[in-house]
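Asker: My questions are about this predicted structure, shown below with the sequence.
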Amino acid sequence: MTARRGAAVAIAPHHETASLSKAQKAFNTLVKQIEQRRERLGAWDAVLPVFQKKFVDGLLPLEQASTALRIDMLHRLDDAFLQKGLSKAEQRTLSELIADMARNLLDVSDDAQLKVIYNRHSASGHDSNAAVDRQPMKPDVEPADDLDTLSPDELAERMQAELDEQFKRDMAQHEAREAQRAKRKKSPKQSAAQAKHEAEQAESSKSIREVYRKLASALHPDRESDPREQERKTVLMQRVNHAYAKGNLLQLLELQLEIEQIDRRAINGLGEDRLMRYNGILEDQIRELDQEIQHVETDFRRTYGIAPTVKVAPDTVVRMLTRDIAGMQRSNHDLSIALREFDDPEKVRDWLKDMKRRHASSRFDDDSF
């Protein structure tokens, strides 16, 4: 038996679709949709290590350099603020800018000097704000009147006991609601729908099990005396077991074609009832693949800090990263030039005037809409 890996499962692929039944057309459509999702997952598998290397080697060093340049600019602006020569209005504008810059930098750097600068230019210090954020939530437990007489250990024990009691009450209420829900009688329509769903699930499991048993019977490695053939069947049987464990009907059918246990005529000759059962299983596989794709893409966004509104696809993310690297390079270059100009206090004053003009222009543009 010669294996032909990669055999595609489709009904009469080279014939006019008009001659196919509704179930046959649906089968071919579902197979094609599964292939498209497989290709997308495969593309993600291929591009993720490429993206990670480019991100680590290309973008991360630029982001670190950008942080260092912004910290340098912040120190220079702070030095300019402390020097004489600026009007009160210029000092106020510069102080607000410094506070905003320091606040943003504290999100990416734990430089202690940044906190000093931020506290100098902010109405409320960073440490005090952080302290408020770090205050623990108080449990919804009313203290007893005699708590002042208890030792710290006794107080902790009392509070824990009350929390345990509250937890028990919550669990009891939850169990009572669940028991009440279970007692509610389902309507005849609901009962019929549930019975139909359970019957369909049983038929789906039976269909997958039938294909699996045929494959297992043909590929059982213990029945082979030839070591090379035994090794080949062991590998194939591992693929069969993996597909069966995931309920992957399409992969099992592909394996049947691959080992020539069935041929194209067998696929074309699938009965309507069997096809309808197969189609239901394939629809479930599509939903599972969609969930897997969503998980991969959500995890990708979370790992690299990409907003949900930004569209990501395996064939575009590397180009997107290349564009971000080029933008970061230009930004760092412009920042380096600006830093050299800040050696002159007059340049700082000119920069402030330019910032005020930009702010006024931006506000005018906003008001015009």
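Answerer: Good, I have the coordinates.
Asker: going forward, measure contacts between C-alpha atoms and count neighbours the same way
Answerer: Noted.
Asker: Now do the buried residues in the helix or strand that contains Glu346.
Answerer: In this structure, Glu346 sits in helix 345-367 according to DSSP states H and E. Neighbour-count burial for helix 345-367, with 16 or more other Cα atoms under 10 Å as criterion, is recorded at Pro345, Val348, Arg349, Leu352.
Asker: and the comparison structure, right after this:
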Amino acid sequence: MISQNSLFGAEDAPIPAEFKGDLVAQAKAQAGSPLQREFARLLGVIEKTAAQVQELERLHGMYRAKFGQILPPLKAQQDDLSRQMVLFLHERLQRPDTGKTKSLTASNRKAIGRLIVSLSMDFAMQGDAKMRVIHDLYSNETIEEMDEAGLDGVMDMLDQMGMEMPEIVKKDGSKASAAEAAQAALRAIQEKMREQDEIEAQRKARRDEKRAAKAKADPKAQTKLAQKEQAAQDAQNALKNIYRQLARQLHPDRAENDTQRALNHDLMSEANTAYERQDLLALLKLQLKASQIDANAMSTVAEDKLKSWVALLRAQARDLEMESAQLQMQMVHEFRVPPRQVISAAAIEQSLQAAVQDYDEVLHMMRSDLELVKNDAELKRWAKDNSKDLERRDALRDDDLLDAMMGQMMSAQPRSNQKKKR
């Protein structure tokens, strides 16, 4: 057994040798009162959640790179095969039938034309000039007409918000396209929404000030508010005191040699980072590290100071849990992990392999289709089968376009910048 100053102030409390250097284990071993147990519990929660966030960030970075390396080439192959199919179908429809019997009926040609429109639309809207020409040849509505319709919808939104169409000045003096005008209008709407959010935030601040002023007139509310403010101030003072103790203890003048001076410098750098993050657990751990240099470094924590410490730890635990939840939601969406599945390397790897398998199956089918449609009889069957669900997909496409437009607007809204506390 090893004796050292008790974390909670009891002199010469016995600490198991395996706990030496483990702040959380020490706190749990020495906790006696409910407040001390809560302090120890929160230390454990923060340590566990911080480790979880760190692991999630590691997995996020690793698999973002891995997904980015593996999937885009497969998507490029899919796009290339889609373009090949568009070009083949276009060439086939431009080729006249030979002989007395028409190989492709008017119904066949209409179905194939609709498939050409469906396959070429995304490429055309992304700026592929060749696909745009082919698309417009078979579509009832050209890309420019679609852009103009989209612009009309955006202008309706401008009218509803009491805004005017922004002026677009191009460097070359040419007229802006409907798509460019729609983008400019969307940016104006986004800016207007940001302004409205700021105005609402200011109104809320004024309402809060009025409520606070009204509360001050109530003696009970005033006492409660004063206690809350004092508790917050006590918590900040406690954090500041630990930081100052570390700063004094790790001062270069207290080092006995260059090795100790370098170690002090590294510990102080960690202390600065922890203090900026309001990370109480990290500062306490640094005190424990520093105690290996100075036996008196680990100051005791009396019962009357634990309340302010617990308040800090609760806020830190809350922020970490929120950060972990947000990161998990992002990874579920980005890596296509089932929502109820625990985020892990195995789960993400399984999702990646499933995506690769899906691409492999689609690419195999597309290559087979390209060979199949070279025969007119097979082409007619293929066009009939694939056009059956085209109307449903077109309806979904319209919904997706609206969702994408609204998503683009919402993604431009400012987000609260959570301060990481670990």
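Answerer: Now that the structure is in, tell me what you want to look at. Every value quoted in this text rests on a predicted model; they were computed, and no experiment measured them.
Asker: circling back: work out the gap between the helix holding Glu346 of the first structure and the centre of the chain.
Answerer: With Cα atoms, centre = their mean, to the nearest Å as the basis, helix 345-367 of the first structure stands 40 Å off its chain's centre.
Asker: Show me what it is packed up against.
Answerer: In this structure, helix 345-367 of the first structure packs against helix 60-82, helix 88-106, with contacts taken as 3 or more Cα pairs under 8 Å, 6 or more residues apart in numbering; DSSP states H and E.
Asker: Go through those and name the closest to Ser205 of the first structure.
Answerer: Nearest of those to Ser205 of the first structure, taken as Cα to Cα: helix 60-82 at 49.1 Å.
Asker: about what we covered before: list the contacts of the helix holding Glu346 of the first structure.
Answerer: Applying Cα atoms under 8 Å, 6 or more residues apart in numbering, the external contacts of helix 345-367 of the first structure come out as Leu77, Ala80, Leu86, Glu90, Thr93, Leu94, Glu341, Phe342.
Asker: cutoff 6 Å now
Answerer: Identification of contacts with helix 345-367 of the first structure by Cα atoms under 6 Å, 6 or more residues apart in numbering yields Phe342.
Asker: circling back to that earlier point, how about JSON lines for the helices and strands packed on helix 345-367 of the first structure, with mean neighbour count and distance to Ser336 of the first structure added?
Answerer: Below are these laid out as JSON lines (neighbours: other Cα atoms under 10 Å; distance: least, Cα to Cα, whole Å):
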{"stretch": "helix 60-82", "mean neighbour count": "17", "distance to Ser336 of the first structure": "7"}
{"stretch": "helix 88-106", "mean neighbour count": "17", "distance to Ser336 of the first structure": "16"}
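Asker: Aligned to Glu200 of the first structure, what sits in the second structure?
Answerer: Alignment note: Glu200 of the first structure maps to Ala231 in the second structure; criterion TM-score structural alignment.
Asker: Does its match lie in a helix or a strand, and which?
Answerer: Assigned by DSSP H and E, Ala231 of the second structure belongs to helix 219-249.
Asker: For the helix or strand just after that helix, give me every contacting residue.
Answerer: Where DSSP H and E defines the elements, the next helix or strand beyond helix 219-249 of the second structure is helix 258-276. Contacts to helix 258-276 of the second structure, defined as Cα under 6 Å, 6+ apart, come from residues Leu250, Pro252, Ala255, Ala282.
Asker: just stretch 205-224 of the first structure next, same as before
Answerer: Around stretch 205-224 of the first structure, the neighbours that count as contacts under Cα under 6 Å, 6+ apart are Gln230, Lys233, Thr234, Leu249.
Asker: how far out from the middle of the chain is that stretch?
Answerer: Put simply, stretch 205-224 of the first structure sits 37 Å off its chain's centre (Cα atoms, centre = their mean).
Asker: Stretch 345-354 of the second structure now?
Answerer: With Cα atoms, centre = their mean, you get 19 Å for stretch 345-354 of the second structure.
Asker: any idea how far the most centrally placed residue in the first structure is from Val318 of the first structure?
Answerer: Centroid check for the first structure by Cα atoms, centre = their mean gives Thr298 as the closest residue, at 1.6 Å. Here the distance between Thr298 of the first structure and Val318 of the first structure works out to 17 Å (Cα to Cα, to the nearest Å).
Asker: next one: Val56 of the first structure
Answerer: Distance from Val56 of the first structure to Val318 of the first structure, counting by Cα to Cα: 13 Å.
Asker: Under the alignment, what does Thr67 of the first structure map to in the second structure?
Answerer: So Thr67 of the first structure corresponds to Asp79, using TM-score structural alignment.
Asker: Would you mind measuring from Leu219 of the first structure to Lys246 of the first structure?
Answerer: Using Cα to Cα, we find Leu219 of the first structure at a distance of 19 Å from Lys246 of the first structure.
Asker: same thing with Ala156 of the first structure?
Answerer: Using Cα to Cα, Ala156 of the first structure is found at 49 Å from Lys246 of the first structure.
Asker: and what of Arg158 of the first structure?
Answerer: From Arg158 of the first structure to Lys246 of the first structure the distance is 50 Å (Cα to Cα).
Asker: Leu255 of the first structure too?
Answerer: Separation of Leu255 of the first structure from Lys246 of the first structure (Cα to Cα): 15 Å.
Asker: Of the two, give the one with the bigger neighbour count.
Answerer: A direct count of neighbours by other Cα atoms under 10 Å for Leu255 of the first structure and Lys246 places Leu255 higher, at 28 against 11.
Asker: Okay, and that one sits in which element?
Answerer: Using DSSP H and E, the element containing Leu255 of the first structure is helix 249-258.
Asker: same thing with Glu142 of the first structure?
Answerer: Counting by DSSP H and E, no helix or strand carries Glu142 of the first structure.
Asker: What is the burial count for it?
Answerer: There are 8 residues near Glu142 of the first structure, going by other Cα under 10 Å.
Asker: Distance-wise, check it relative to Met159 of the first structure.
Answerer: Counting by Cα to Cα - Glu142 of the first structure and Met159 of the first structure are separated by 9 Å.
Asker: swap in His121 of the first structure?
Answerer: 42 Å.
Asker: Please apply the same query to Leu321 of the first structure.
Answerer: Between Leu321 of the first structure and Met159 of the first structure the distance is 52 Å, computed by Cα to Cα.
Asker: again with Thr322 of the first structure
Answerer: Thr322 of the first structure sits at a distance of 56 Å from Met159 of the first structure (criterion: Cα to Cα).
Asker: Also Asn279 of the first structure?
Answerer: 57 Å.
Asker: Those two: which is more packed in?
Answerer: Remark: of Asn279 of the first structure and Met159, Asn279 carries more neighbours, 22 against 18, as counted by other Cα under 10 Å.
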